[in-house]
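Undergrad: below are the sequence and a predicted model for it; my questions follow.
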Amino acid sequence: MLCHSDHPPIKPGHMLARGVLRMLRSLDHSPMTEFVPTRGLRVDVVSIGPKGEIWVVECKSSRADFVSDRKWQGYLEWCDRYFWAVDAGFPSEVLPECSGLILADAYGADIIRMPEERRLAPGRRNKLTRQIARASIARLQVLTDPDSFNGAEV
């Protein structure tokens, strides 16, 4: 039997993502963590809204985590709205004003600042929606048949 101490500790960014996922579900979004829209980019949270809108949320647990993130501007071309999710102790004044701001913890989140919408081109939206659907289905299949993927990333 596994003890609680047998599990690796949950990282602060994962705690923020959990709260963000809960908040997005309450907005009728379908979110997913750790999504790769294109080679070299991995977003913390991607979400498809009820009207097909695509949001990306990057979870930052510290100022150092934010400063070391050199890829975030590459995420802008893969969503209609881009957000940062941080906890109450994060110095939010360092975050760019043009992006959204979500205040989160492990149990929930609130949108503090809604970013301006920048609509994806229809072709990119179609391709991205298919990628998200395929990744979601693959992750579900791993739950029911773990041996079917033999180490492939999902």
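TA: The structure has been received and is ready for your questions.

Undergrad: C-alpha only now, for contacts and for neighbours.
TA: Noted.

Undergrad: by contact count, what packs against the top helix by length along the chain?
TA: Ranked by residue count under DSSP state H, the longest helix found in the chain is helix 122-144. Secondary structure elements in contact with helix 122-144, counted by 3 or more CA pairs under 8 Å, 6 or more residues apart in numbering; DSSP states H and E, are strand 30-38.

Undergrad: just give me how far the strand it packs on sits from the chain centre.
TA: Taking the mean C-alpha point of strand 30-38 and that of its whole chain, the gap between them comes to 6 Å (CA atoms, centre = their mean, to the nearest Å).

Undergrad: next SSE downstream of that strand?
TA: Following the chain from strand 30-38 toward its C-terminal end, the next helix or strand by DSSP states H and E is strand 41-48.

Undergrad: alongside the first one, take a look at this:
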Amino acid sequence: MQLSDAARQTRPDITLAVCRGACRLMRQSGRAVLRELPLPDGRRADIMAIGGNGELTIVEVKSSIEDWRVDQKWPDYLAWCDLLYFAVPVDFPQALIAEEVGLIVADAYGGDILRHPPRRPVAAARRKSLLIDCARLSAERLARLEDPEFVDFL
């Protein structure tokens, strides 16, 4: 008996696939995406998506029930975005996701929004600070791709 490709996927494979699909969904909706964004409170957003009007959306990726259970810090993300979603694989038990956040189901090819979250506007000063952080991190990542041999002596 052979296992299907889906049954052989490891948790990192599932996380990567869900993340890719959620990023594609955000980009299709006109948002720019930045993965693995460190937040000022020490947390790290899996995906920060920025709308053309500066709207900040965080998407947290959960690949399994275990991943969900060990990571109950999601209320901390509410202070850093206008919209908060969880992105999960198709077979994830959706009833576990709190009603006060959005829900995305995704795979490696795309995703669907099953539930939109309420909009909780970020204060203007915090928005400006986060947008600057996103711009600086994005520019630095691009520079490192263009010049991977650069050594910073500071």
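TA: Structure received. Note that the coordinates shown come from a computational prediction; the quantities given were computed from them, not determined experimentally.

Undergrad: coming back round to it: which part of structure 2 matches the longest helix of structure 1?
TA: Taking TM-score structural alignment as the measure, structure 2 aligns residues 124-146 with helix 122-144 of structure 1.

Undergrad: what sits up against the matching stretch?
TA: In this structure, residues lying in contact with stretch 124-146 of structure 2 by CA atoms under 8 Å, 6 or more residues apart in numbering are 34, 37, 54, 56, 80, 150.

Undergrad: have a look at how far, on average, it is from structure 1.
TA: In the superposition against structure 1, stretch 124-146 of structure 2 averages 0.4 Å from its aligned positions (mean CA distance after the TM-score superposition for structure 1).

Undergrad: buried ones in that stretch?
TA: 127, 130-131, 133-134, 138 (16 or more other CA atoms under 10 Å).

Undergrad: list the buried residues for stretch 73-88 of structure 1?
TA: By 16+ other CA under 10 Å, the buried positions in stretch 73-88 of structure 1 come out as 75-76, 78-87.

Undergrad: how about the strands in structure 2?
TA: Using DSSP state E, the strands of structure 2 run over 32-38, 44-50, 56-61, 83-88, 102-107, 110-115.

Undergrad: identify, out of those strands, the most deeply packed stretch.
TA: With neighbours taken as mean count of other CA atoms under 10 Å, the strands of structure 2 reach their highest mean count in strand 83-88, at a mean of 26.

Undergrad: what's the matching range in structure 1 for that one?
TA: With the alignment judged by TM-score structural alignment, the segment of structure 1 matched to strand 83-88 of structure 2 spans residues 81-86.

Undergrad: enumerate every residue touching the residue most central in space within structure 1.
TA: Ranked by distance to the mean C-alpha position of structure 1 (CA atoms, centre = their mean), the top residue is V45 at 0.8 Å. With CA under 8 Å, 6+ apart as the criterion, the residues that contact V45 of structure 1 are 17, 21, 31-35, 56-58.

Undergrad: same thing but 6 Å
TA: Taking CA atoms under 6 Å, 6 or more residues apart in numbering as the criterion, V45 of structure 1 is in contact with 32-33, 56-57.

Undergrad: on that earlier part again, I'd like the strands of structure 2 laid out as TSV, including distance to R8 of structure 2.
TA: Conversion of those to TSV gives the following (distance: least, CA to CA, whole Å):
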stretch	distance to R8 of structure 2
strand 32-38	25
strand 44-50	24
strand 56-61	20
strand 83-88	18
strand 102-107	15
strand 110-115	20
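
Undergrad: which of these sits closest to A95 of structure 2?
TA: Of all the strands of structure 2, strand 102-107 sits nearest to A95 of structure 2, with 10.3 Å by CA to CA.

Undergrad: how far apart are that closest one and its match in structure 1?
TA: For strand 102-107 of structure 2, the mean distance to aligned residues of structure 1 following superposition is 0.3 Å (mean CA distance after the TM-score superposition for structure 1).
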